[in-house]
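*Asks:* A predicted structure for the sequence below; I have some questions about it.
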Amino acid sequence: MTKASKLDKDLYESELHRLQSELVEMQEWIKQQGQRLVVIFEGRDAAGKGGAIKRITEYLNPRIAQVVALPAPTERQQSQWYFQRYIQHLPSAGQIKLFDRSWYNRAGVERVMGYCSTEEHRRFLRQCPIFERMLIEDGIILRKYWFSVSDKQQEKRFKSRLTDPMRRWKLSPTDLESLTRWEDYSRAKDEMFVHTDIPEARWHVVESEDKKRARINMIAHLLSSVPYQHVEREELKLPKRPASTGYRRTDRSLQLEVPDHASELEDGSGGYTYVDPEDDDS
């Protein structure tokens, strides 16, 4: 496969803004039509799932579009049916739920790291297609995306995070362990696809060597796969402000205000620009 060239920054930002405006249109359709949308983000560590989710939700209503990123299960949750704790996070009418990792943890990290038994893994592969068919049969729109990145690019991004204080939190011992278990994760992913890439809920692979290109491709595909339509919104008008009834604002000297840090920037004594090194990787 020929490596795609890096997407021009100005072209990326222009198209991203256009797609984000379409996401707002899709959100309004989902809200008014009472639809339910589930989008699953899976893939290699540092493949760009979080960045894609961030751009999707940037202009959406957080009451409608919500990110689900569950921590490790508690002892009580471990005693439940595996899918049970995910069910409570499924959308109600008019909602979008974006799963930053999902029930597919069992087919990936739990399988590779030995956090589940062989029988639990096999049971998951049997039950998952049934579970997803039930969701779809009930009217949920389900989309599944696998973010794919090369071993060299993953290692490069890991090294960047080791020295980047803004992203150091993204690294965990389990993440670093994935470097030494690359082929194990590859085999687990292949087996997962064999059992769960079903006609009703296909896996869509997002090549993410270039994060900008990956975000554009993924969002464009999501929009093209959801049958949303433009819906007319209620026209709003600002009411006329009534005449004053004599209210006087409390004297500022009686209030505790935050310091005017912004004035330091205007004086030239401050200012800092953070550039995400992973967005500019090559």
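*Replies:* Cool, got the structure.
*Asks:* can we go C-alpha only for contacts and neighbour counts from here?
*Replies:* Will do.
*Asks:* Need the residue closest to the centroid of this protein.
*Replies:* Residue closest to the mean C-alpha point of the chain, counted by CA atoms, centre = their mean, is residue 53 at 2.8 Å.
*Asks:* contacting residues for that one?
*Replies:* 67, 98, 100 (CA atoms under 8 Å, 6 or more residues apart in numbering).
*Asks:* Helix, strand, or coil at the residue in the chain sticking out farthest from the centre?
*Replies:* Centroid-distance maximum for the chain: residue 246 at 49.6 Å, with CA atoms, centre = their mean. Secondary structure state of residue 246, per DSSP: H, G, I helix; E, B strand; the rest coil, is coil.
*Asks:* thinking again about what came up before, you'd agree the residue nearest to the centre of the chain is in a helix?
*Replies:* Yes. The assignment for residue 53 by three-state DSSP puts it in a helix.
*Asks:* Comparison target below:
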Amino acid sequence: MSPAPLDPDLLRRLQEDVIDSYDEELEMEVDDRILDGPGDQTAEAREDRRRYFRELFRLQGELVKLQDWVVHTGQRVVVLFEGRDAAGKGGAIKRITQRLNPRVCRVAALPAPNDREKTQWYFQRYVAHLPAAGEIVLFDRSWYNRAGVERVMGFCSDDELEEFFRSVPEFEKMLVRSGIRVIKYWFSISDEEQNARFLARIHDPLKQWKLSPMDLESRRRWEAYTRAKEIMLERTHIPEAPWWVVQAVDKKRARLNVIHHLLDHFDYVEVPHKPVQLPPRMRHEDYARQPVPASLYVPEIY
């Protein structure tokens, strides 16, 4: 039974709602401060932007199918996002989660450990965020903090670092044996690109909050971070949970590439759903909607 034709006014409202959801993505792009000069207004640049959005929306549609399949089959998925400060991890995570159900696909972005957590088994606070059946967890930085910021900034001892390198392959193998898919991404940017992104944040009042004293110090210690990253990849690249390096100097390409690559990890199929029928609203003769006091309304400034 095919659904009844929609009222033209209702159809227009539905179309506006779709456009509004696309505007959300446009707002995020403007927030990236990429629209910064006349060169971006060329016909070629506008066509590149259209292609980017078309492909992004297509991939996000595939992510919705993947989400349904993960729930239907009870998959457990962990995706780690690592990289230097301002490498674009957060932007990629936003595009992955933007159309998904936050009860299925959630982000774990843990703060620095408190005094109690510092005395726990190192992996303990991360274990609490691992997925149950039908869940995807995206770690915006992960247990690899020990191999990066903690090592470079001197927040862990040499013995603690060595124990981490001995333990993490076994920890990840254990996760995989238990049925959790572990996918690890390193977002790679150049020295010049990080410098430019830091300067953009310094001069943008809406983004200055992203620059902590630790971020600024990481800029000074670029070479130490490079060496730490090289050792980390060498010692923790295992068949059960290999590293994947994302070329992230171009933010848009990086987002599309990482979503495409993530989807390719799974032999997912579209899960059939029963047609959704909106039931008629029940109406009662004695029902009367009570007026709301004007003082409770938010002032309509706009």
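*Replies:* Received the coordinates, thanks. Only a predicted model underlies this, so the values are computations on that prediction, with no experimental measurement involved.
*Asks:* that older thread, corresponding residue for the residue farthest from the centre of structure 1 in structure 2?
*Replies:* The equivalent of residue 246 of structure 1 in structure 2 is residue 286 (alignment by TM-score structural alignment).
*Asks:* same deal with residue 33 of structure 1?
*Replies:* Residue correspondence to structure 2 (TM-score structural alignment): residue 33 of structure 1 is matched to residue 73.
*Asks:* again, but for residue 148 of structure 1
*Replies:* Using TM-score structural alignment, residue 148 of structure 1 sits opposite residue 188 in structure 2.
*Asks:* picking up where we left off before, between the contacts of residue 53 of structure 1, which is closest to residue 124 of structure 1?
*Replies:* Residue 124 of structure 1 lies nearest to residue 100 out of these, by CA to CA, at 18.9 Å.
*Asks:* The closest one corresponds to which position in structure 2?
*Replies:* Under the alignment (TM-score structural alignment), residue 100 of structure 1 maps onto residue 140 of structure 2.
*Asks:* how many neighbours does its match have?
*Replies:* For residue 140 of structure 2, the tally of surrounding residues (other CA atoms under 10 Å) stands at 17.
*Asks:* ok, now the one 5 residues further on?
*Replies:* The burial metric for residue 145 of structure 2, expressed as a neighbour count using other CA under 10 Å, is 13.
*Asks:* ok, so what distance separates it from residue 220 of structure 2?
*Replies:* 18 Å (CA to CA, to the nearest Å).
*Asks:* same deal with residue 285 of structure 2?
*Replies:* Distance from residue 285 of structure 2 to residue 220 of structure 2, counting by CA to CA: 72 Å.
*Asks:* Those two - which one has more neighbours?
*Replies:* Taking neighbours as other CA under 10 Å, residue 285 of structure 2 and residue 220 compare with residue 220 leading, 10 against 5.
*Asks:* The more buried one pairs with which position in structure 1?
*Replies:* Using TM-score structural alignment, residue 220 of structure 2 sits opposite residue 180 in structure 1.
*Asks:* and what of residue 50 of structure 2?
*Replies:* Using TM-score structural alignment, residue 50 of structure 2 lines up with residue 10 in structure 1.
*Asks:* where's that match relative to residue 20 of structure 1, distance?
*Replies:* For residue 10 of structure 1, the distance to residue 20 of structure 1 - CA to CA - is 15 Å.
*Asks:* How about residue 261 of structure 1?
*Replies:* Counting by CA to CA - residue 261 of structure 1 and residue 20 of structure 1 are separated by 32 Å.
*Asks:* ditto for residue 167 of structure 1
*Replies:* On the measure of CA to CA, residue 167 of structure 1 and residue 20 of structure 1 end up 24 Å apart.
*Asks:* How about residue 220 of structure 1?
*Replies:* Distance of residue 220 of structure 1 to residue 20 of structure 1, computed by CA to CA: 10 Å.
*Asks:* next one: residue 178 of structure 1
*Replies:* Taken as CA to CA, the span from residue 178 of structure 1 to residue 20 of structure 1 is 33 Å.
*Asks:* Show me where the stretch 201-302 of structure 2 has its strands.
*Replies:* Per DSSP state E, counting those that start in this stretch, the stretch 201-302 of structure 2 carries strands over the ranges 243-247.
*Asks:* Correction: the previous question concerned the stretch 1-150 of structure 2.
*Replies:* Using DSSP E, counting those that start in this stretch, strands in the stretch 1-150 of structure 2 cover 76-83, 105-108, 135-140.
*Asks:* got the ones you listed as CSV, with distance to residue 156 of structure 2 columns?
*Replies:* Formatted as CSV, the strands of the stretch 1-150 of structure 2 follow (distance: least, CA to CA, whole Å):
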stretch, distance to residue 156 of structure 2
strand 76-83, 19
strand 105-108, 22
strand 135-140, 20
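*Asks:* And those strands: which comes nearest residue 229 of structure 2?
*Replies:* For the strands of the stretch 1-150 of structure 2, proximity to residue 229 of structure 2 was assessed by CA to CA; strand 76-83 is nearest, at 8.6 Å.
*Asks:* Other residues contacting the closest one?
*Replies:* Identification of contacts with strand 76-83 of structure 2 by CA under 8 Å, 6+ apart yields 70, 89, 130-142, 144, 179-188.
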